[in-house]
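S.K.: Based on what follows, work out the 3D shape:
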Amino acid sequence: MTSRRFKFIGALAFSLTMATPAFATAQDAYSLPEPFLSMEKSYLKDSPDLQKIMDVMIETATRQVKDPTQDILHNRLCSALVYKMASEESLDAEERRLAVAGDLLHNIAKEEKEMVLTDPAQMSSAREMVTELKSEGYFKKSPQFWSDEQVLTNPKIGGNRALVHHITGGVMAGDLLKQVGGYSGKEINAIRAAIVEHSTGYWYFRASIDDIAGKPGAWESVYPEPESNIAKFAHDADLISQFVPESVVPDGSKWRMLAQKRWGAKTTQEEGHIVYYVFLRLFEEAKTAPGKEMARERWNTIKPDLIKLMGLNQDQDPIKVLGVPKVFAKQS
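M.R.: Reported below is the predicted structural model:
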């Protein structure tokens, strides 16, 4: 951990232990819609100590970016989804607590500029964490994870926070949890492992790793499969959170802009075609029963609008009519 981040974490932990109760919580400044707000209130009632983790997440996000609203709302929405899924699957109270704590912190390093694996100090911290987690039995279903450090330190991979924030996030979350207190070493490692395993379902990240490394299966060194309940819920919540019509369908929305800027869409039809294909495959990545159900429900909401964007009839299969988008053809 660098000196600057250590000082921040120490100061943050001190402020959390010394601060007197306020009339409003930190999250009140960011309006979370229903039903997610009610879910959030439920888990904070069940485990009041999660407010400290909420405060850590919000204070970190406000330090990292000029306008943290979307990052904070994403983390809160995902945590609410995790709580819902964990409750539906009848996880015990302690496991639900760990699941929510981990999900509040799952993106903690995504905007932390120094948290890249091309930095030798960060790489060393990540290697140490992974070694410890493997020694405790994590990542058994992913024998190739961390097997090729040349892939991990490739500047286009290890230097890209979007591709490796799940790893650096595990490191940073562990440091924060130790400073905040209230979590045993075993609990912290369970949360760390869940964060490390939360990004695997983003199939286009996996494809990017293979393309950059120039060899199939290179992604397995970077993305381990989610194994524990809390890892699977974190994984599914992050996927499901993307299925928001407002960020997928309207002109200028997040995903249509990504279709243009990341994948080269030139027309409305191409935008719809690319986004349709991305979400069709994301929908198939959910790992849990409640995750699959929620993904299907949200997919059925956005699917008709995407078909309309492509200028097709609702009874037409876009992949049969238009094929796989050219940008993804070699990955299908």
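S.K.: C-alpha only now, for contacts and for neighbours.
M.R.: Fine.
S.K.: And the helices in the stretch 1-150 of the chain, which stretches?
M.R.: All helices of the stretch 1-150 of the chain, identified by DSSP state H, counting those that start in this stretch, fall at 3-18, 36-46, 50-64, 69-88, 93-104, 120-135, 149-152.
S.K.: Dump the ones you listed to CSV, plus mean neighbour count and distance to Trp203.
M.R.: Converted to CSV, the helices of the stretch 1-150 of the chain look like this (neighbours: other Cα atoms under 10 Å; distance: least, Cα to Cα, whole Å):
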stretch, mean neighbour count, distance to Trp203
helix 3-18, 14, 31
helix 36-46, 16, 27
helix 50-64, 20, 26
helix 69-88, 22, 19
helix 93-104, 23, 20
helix 120-135, 16, 22
helix 149-152, 19, 17
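S.K.: Out of those, flag the one nearest Ile212.
M.R.: Of all the helices of the stretch 1-150 of the chain, helix 149-152 sits nearest to Ile212, with 8.7 Å by Cα to Cα.
S.K.: just to revisit the earlier point, of the helices of the stretch 1-150 of the chain, which approaches Phe233 most closely?
M.R.: That would be, of the helices of the stretch 1-150 of the chain and by Cα to Cα, helix 69-88, which comes in at 5.5 Å.
S.K.: Could you also give me the structure for this second sequence? I'd like to compare it with the first:
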Amino acid sequence: MGHTASSMLAESWPAAPKYSVDDVPDLTGKVVIVTGSNTGVGKEIVKALLNRNAKVYMASRNEDKAVHAIEDLRRLTGKEAVFLKLDLADLKSVKAAAEEFQRKEKELHILFNNGGVMFPPIDEVTADAYDLQMGTNVLGHFYFTWLLLPTLIATAQVSPDKHVRVISTASVMHYLGGLDFNTFKDGPARRKAGSFKLYCQSKYGDLVFASELARRYGDQGIVSMAVNPGNLSSDLQRHMSWLEYRIMALGLYPTSYGALTHLWGGTSPEGVEFNGKYLRPWATVGSPSPDALDPVLGKQLWEWMEEQVEHI
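M.R.: From the prediction side, this is the model:
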């Protein structure tokens, strides 16, 4: 069995978790952003963080849904998250969100780049005409992180352990991905690729981005890692057909499981050692697709993304 097949099997049906939300340390004084967090894995991450006294910004596109989620979490935890309006599929919205956060806060200790979209109709693109999956899952998160870099670096300098953490959500599907720059914007190549391949590409891109962020800013205190949260039953499957979902559901786990690896990487004492690492279910270090770690590819993607956002 090849590396790809064996890795996908191991990550799709992992052993029972040894790590739990009870292992998250006290986070009093920590400021955290979780994108895409009014539902699914993101909401579970926020709940665990609130239970450990973090100040959490729920960065979401839909304010009504976010307000409802914030109230629901307040009932469950006794703590209240802060809404931050963020549409990852609109670069101007991304810029506005970063600026709004920086007006309110001087520090950012943990950034969970969790939001995403999977298998949308091929006609759907971002506000800036990028493929919706690449534009949301990768470019939107890159721009948000890029804008927040001054805050992250400044926070690392004054933190006791001299580190902050950025956790980017990848997927087991990255093993089936690669980067075809001709498909990043709408056109014949993108439409020929199809939604499934474009999703795998975006998750591969998340890993390439996380690795390049680690290379560029690890010496300034940023600990960047990519996380496969596991195969989960969540709102992410909303674009799938009933039959597709029923087939996939045979191997899906509850969304509460999906928060475990993120929380381990984002809050555990050992997490400061995870710069450039790929974490897999449940709370273990994995071995990603080796070519996604190629520094030449990382530089190419980073520079392309910088070119896309420099005039926003």
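S.K.: Got a TM-score for the two of them?
M.R.: Once superposed, the chains reach a TM-score of 0.34 (TM-score structural alignment, normalised by the length of structure 2), with 175 aligned residues with a Cα RMSD of 6.2 Å.
S.K.: returning to that earlier point: can you put the helices of the stretch 1-150 of structure 1 in TSV and add distance to Gly169 of structure 1?
M.R.: Below are the helices of the stretch 1-150 of structure 1 laid out as TSV (distance: least, Cα to Cα, whole Å):
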stretch	distance to Gly169 of structure 1
helix 3-18	13
helix 36-46	22
helix 50-64	12
helix 69-88	13
helix 93-104	10
helix 120-135	9
helix 149-152	15
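S.K.: for the ones you listed, which one sits closest to Ile191 of structure 1?
M.R.: helix 93-104 (5.1 Å).
S.K.: Pull out the buried positions in stretch 198-214 of structure 2.
M.R.: Neighbour counts over stretch 198-214 of structure 2 (16 or more other Cα atoms under 10 Å) mark 198-214 as buried.
S.K.: For Tyr217 of structure 2, the count of nearby residues, please.
M.R.: 15 (other Cα atoms under 10 Å).
S.K.: follow-up on the earlier one: nearest to Pro290 of structure 1, of the helices of the stretch 1-150 of structure 1?
M.R.: Nearest of these (Cα to Cα): helix 69-88, 5.8 Å.
S.K.: could you give the angle of that closest one to helix 36-46?
M.R.: 60 degrees (axes from the mean of the first three to the mean of the last three Cα atoms, to 10 degrees).
S.K.: who's in contact with Val67 of structure 2?
M.R.: Neighbour list for Val67 of structure 2: Phe83 [criterion: Cα atoms under 8 Å, 6 or more residues apart in numbering].
S.K.: so which helix or strand takes in it?
M.R.: helix 63-77 (DSSP states H and E).
S.K.: same thing with Ser168 of structure 2?
M.R.: With DSSP H and E as the test, Ser168 of structure 2 turns up in strand 164-169.
S.K.: helices or strands next to the helix or strand that that strand is followed by in the packing?
M.R.: Using DSSP H and E, the helix or strand that directly follows strand 164-169 of structure 2 along the chain is helix 188-217. Packing partners of helix 188-217 of structure 2 (3 or more Cα pairs under 8 Å, 6 or more residues apart in numbering; DSSP states H and E): helix 132-134, strand 164-169, strand 222-227, helix 295-309.
S.K.: hmm, 6 Å instead?
M.R.: With contacts taken as 3 or more Cα pairs under 6 Å, 6 or more residues apart in numbering; DSSP states H and E, helix 188-217 of structure 2 sits against strand 222-227.
S.K.: Just confirm Val56 of structure 2 is within a helix.
M.R.: No. With DSSP: H, G, I helix; E, B strand; the rest coil as the criterion, Val56 of structure 2 is assigned strand and is not in a helix.
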